[in-house]
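[1] Sharing a sequence plus its predicted fold:
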Amino acid sequence: MQSLVQAIREQGLILPGGILKVDGLVNHQLLPSLTREMGEQFAASFASLNPTKIVTIEVSGIAPALATALVLNVPLVYARKKKPLTMSEVAYTAQSISRTKGGVVDLFVSSEYLGHGDRVIVIDDFLASGGTLRALAGIIAQSGAELLGLGCVIEKGFEEGRTKLADLNVPIRTLANIVRMNEAEGILVEAGR
């Protein structure tokens, strides 16, 4: 997605710990036309799989996931990082490591909104090491739903998360790929795959 690649080139910053700051695009501020295009791109990639639900994780995955759900006209379910009092006792759970939160995060999805018969596409903001996506895949498996594909706005290709998720045997679609990033060379970004 050329508009996203250009925006990353213009606004992306490298932070300590291998974190790519794109707060003005994905994580803190959202640009409506860019977010809409993300949803259209993901929907075009996954519509033929006939998904019945989009699943993501709060908070940064919600915008691109909602944009996708709107185009596909299917419900969006997002994993919570804290189990709310209103969530039924039957909840699917998994753990993931969050670099931006600096530790392990517990994820919860209510059995009310995900289960047998659901055909799921996962949409998230980043594909790095693949840990968060694997956790969401685990939640989907617990529910008895079928995982159809994974979509991420930005892939850090050099972290090889795609390779680590190959055993899931589902298509993985990204909109931008960070080939490498370091202080000396900056951010080398190309179209997703």
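    Cool, the structure landed. Numbering: from 1, shown residues only.
[2] From now on I want contacts and neighbour counts done on CA atoms only, so please keep to that.
    Noted.
[3] where's Ala69, which helix or strand?
    In the assignment (DSSP states H and E), Ala69 maps to helix 62-72.
[4] another one to put next to it:
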Amino acid sequence: MKQATPQPVRRSSLSSLEPIDTAPFRKPSSARFVWASLLLVWLISLLPWRSWPPAPDLLMLVMVFWALNEPRFVGLTVAFVFGLLMDVHDSGLLGGHVLTYVLATYGAIVLHKRLQLFGSVVQAIHMLPVFVVAMMIPHLLQSWLMGAWPGWDWLWSALITTALWPVADILLHLPQRREDEINSGAA
């Protein structure tokens, strides 16, 4: 008769626990990619297509996205600087874009922990009031200073910017996903 060899007793410990799904644990984006995407979108935002009132604010979208996903690189100071650059470029009321970008970035920072629990569509739903309030306050101030209401076209801009959130999530996380696919194929 063959004698059974005793199996070693496995002791469970917290160090042996592994997550079932590692998808939420993304690798951080490189600073080079974050800044390259911000500068590219800033250059795109300098083009005249932004003069159309319902045009989405792509710079705000990308800035808030990175403030949510990579707060080490993008914060309120970056929002202030890019807002100031856009105000100087538009030669309008100085501080309008600054206020919009800082409010939207602050909203993303406040909701950071909550938004990390959800997918991009639910994040977009959570970001809708942030974008609306961030765009509404400068428009209210501008209408108060000018004495005339500019209309509701800015609301379309907030809605379209929010609708582009899942697209930004796919495009801006694409390098990380490709790296994960390469690493999982090699294993």
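    Happy to help now that I have it. Just so it is clear, the model here is predicted, and its values are computed rather than measured.
[5] care to give me the TM-score?
    The TM-score (TM-score structural alignment, normalised by the length of the second structure) is 0.36; 116 aligned residues with a C-alpha RMSD of 5.2 Å.
[6] re earlier: which strands and helices sit next to the helix holding Ala69 of the first structure?
    If you count contacts as 3 or more C-alpha pairs under 8 Å, 6 or more residues apart in numbering; DSSP states H and E, helix 62-72 of the first structure packs onto helix 32-46, strand 53-57, strand 76-79, strand 119-127.
[7] What residues of the strand or helix carrying Phe108 of the first structure count as buried?
    Per DSSP H and E, Phe108 of the first structure falls inside strand 103-110. Neighbour-count burial for strand 103-110 of the first structure, counted by 16 or more other C-alpha atoms under 10 Å, picks out 105-110.
[8] Just name whatever secondary elements it is in contact with.
    In terms of contacts (3+ C-alpha pairs under 8 Å, 6+ apart), strand 103-110 of the first structure is packed against strand 76-79, strand 91-98.
[9] now the longest one and strand 103-110, what's the angle there?
    In this case it means strand 91-98 of the first structure. With axes from the mean of the first three to the mean of the last three C-alpha atoms, to 10 degrees as the basis, strand 91-98 of the first structure and strand 103-110 are set at 160 degrees to each other.
[10] Show me what strand 91-98 of the first structure is in contact with.
    103-111, 131-132, 135-136, 138-139, 142-143 (C-alpha atoms under 8 Å, 6 or more residues apart in numbering).
[11] Turn the helices and strands packed on helix 62-72 of the first structure into JSON lines, columns for mean neighbour count.
    Converted to JSON lines, these look like this (neighbours: other C-alpha atoms under 10 Å):
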{"stretch": "helix 32-46", "mean neighbour count": "19"}
{"stretch": "strand 53-57", "mean neighbour count": "25"}
{"stretch": "strand 76-79", "mean neighbour count": "22"}
{"stretch": "strand 119-127", "mean neighbour count": "25"}
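[12] can you list these in JSON lines and add distance to Ala94 of the first structure?
    Listed next are those as JSON lines, based on distance: least, C-alpha to C-alpha, whole Å:
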{"stretch": "helix 32-46", "distance to Ala94 of the first structure": "25"}
{"stretch": "strand 53-57", "distance to Ala94 of the first structure": "11"}
{"stretch": "strand 76-79", "distance to Ala94 of the first structure": "10"}
{"stretch": "strand 119-127", "distance to Ala94 of the first structure": "15"}
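[13] got the angle for the strand holding Phe108 of the first structure vs strand 53-57?
    For strand 103-110 of the first structure against strand 53-57, the angle by the same axes, to 10 degrees is 150 degrees.
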